[in-house]
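>>> Just need the structure, nothing else, for what follows:
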Amino acid sequence: MASSSKEPAAGRSKTVKLTGPEQVALFLKELEHPLKDEIEEVRKIILSAADDITEQIKWNAPSFCYNRQDRVTMNLQGKGCFRLIFHTGVKVKEAAATEPLFTDTSGLLEWITGDRAVVKITDNTDNTDLELKRAKLAALVARRMKETVQS
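Below you'll find the predicted structure:
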């Protein structure tokens, strides 16, 4: 998906870079996914978790940043589910934590490494999976963003 568009200006083409929210809005508008409604709802939950969370398209999916650092990225490749990848950014840390960066009191995170965890949102016809996770997810995102700001 392109993150810029061409506009004619006095016989020339000018590239206009889309803002992060514009990138995500266009991406979601064009997205064909069985859990599109849930994906859009999770986007709202994440953005409402803290005032200074921003968004962009990274790795062909919505990614959410805190202090200009990617912290949560959607993985939309699953069948009957999608995942939220909680991480400390794109660069591999030399001394990546072997223990989780913090204690997950929500029970939502599945730790892959000490600095990378996953929350899985599953497909269900009555939407209870997301509804059950909504409050915990918002609190988890807010905490994760603030606690990993130095990571």
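>>> Every contact and neighbour count from this point should use C-alpha atoms.
Noted.
>>> Count the residues that sit near residue 121.
Under the neighbour criterion other CA atoms under 10 Å, residue 121 is assigned a count of 21.
>>> does it really touch residue 78, like I thought?
No. Residue 121 sits out of contact with residue 78 when judged by CA atoms under 8 Å, with a separation of 9.8 Å.
>>> From residue 135, how far off is residue 32?
Noted for residue 32: a distance of 27 Å to residue 135, by CA to CA, to the nearest Å.
>>> I'd like the structure of this one too, to check against the first:
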Amino acid sequence: MSKTKLTDQEEVTMHIEKLEPGLRDIIRELRQIILSSDPEVGERIKWNNPSFFYTGEMKPFDPKEYKREIIVFNLFKGRIMLVFPSGAKVNDTTGFLEGDYKDGRRIHVFKDMDDVRSKEKNLQKIITDWLKLVDK
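A predicted model of the protein is given here:
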């Protein structure tokens, strides 16, 4: 019998379904917000967590630069951290993106579902602003 390889979306769904119920609902909501930001945002499991990336055409680049990566979840010990690997390139005047890492990443930590819902527009604006900077 041959095993059917799961799609990236199915892998993300399976990963989320294995989470603790309270965390699972928040991650589902964040997933929907992120994916609804733009049709060229795709998802997959990367670094053992849901990850969101630009699916469109880009100029060639060194894969170690992670130029496609928009957001990677960090759910270590139930924390809801979104890592924006190249978040420093986005001009965020809202304070949504936190940290000043030398590698250009920025983060945002959500506390709960109310926090997610109150910051939905900020998250979507960060994503759309990031997409405008893609080197096509």
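>>> related to what we said a few turns ago, looking at residue 32 and residue 135 of structure 1 now, which is surrounded by more residues?
Residue environment comparison for residue 32 of structure 1 versus residue 135 gives the larger neighbour count to residue 135, 13 against 9, counting by other CA under 10 Å.
>>> Assumed the more buried one was part of a strand.
No. Under the criterion used here (DSSP: H, G, I helix; E, B strand; the rest coil), residue 135 of structure 1 is helix, not part of a strand.
>>> where's it relative to residue 39 of structure 1, distance?
Distance check for residue 135 of structure 1 against residue 39 of structure 1: by CA to CA, it reads 16 Å.
>>> Tell me where structure 1 has helices.
Across structure 1, reading from the start of the chain, the helices by DSSP state H fall at 20-30, 36-48, 128-147.
>>> Quick check: residue 116 of structure 1 vs residue 129 of structure 1, distance?
Counting by CA to CA, the gap between residue 116 of structure 1 and residue 129 of structure 1 amounts to 22 Å.
>>> Counting neighbours, go ahead and name the busier of those two.
For residue 116 of structure 1 versus residue 129, the count of surrounding residues by other CA under 10 Å is larger for residue 116: 20 against 15.
>>> what does the more buried one align to in structure 2?
Applying TM-score structural alignment, one finds that residue 116 of structure 1 aligns to residue 105 in structure 2.
>>> related to what we said a few turns ago, adding distance to residue 9 of structure 1, write the helices of structure 1 out as CSV.
Written out in CSV, the entries for the helices of structure 1 read as follows (distance: least, CA to CA, whole Å):
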stretch, distance to residue 9 of structure 1
helix 20-30, 21
helix 36-48, 34
helix 128-147, 41
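>>> do you know which of the ones you listed lies nearest residue 61 of structure 1?
If you check each of the helices of structure 1 against residue 61 of structure 1 by CA to CA, helix 20-30 wins as the nearest, at 7.8 Å.
>>> Could you list the buried residues of the closest one?
20, 22, 23, 24, 25, 26, 27, 28 (16 or more other CA atoms under 10 Å).
>>> Which member of these is positioned nearest residue 62 of structure 1?
Looking across these and measuring by CA to CA, the closest to residue 62 of structure 1 is residue 24, at 6.0 Å.
>>> Could you check how far the closest one is from residue 49 of structure 1?
Distance, residue 24 of structure 1 to residue 49 of structure 1, by CA to CA: 17 Å.
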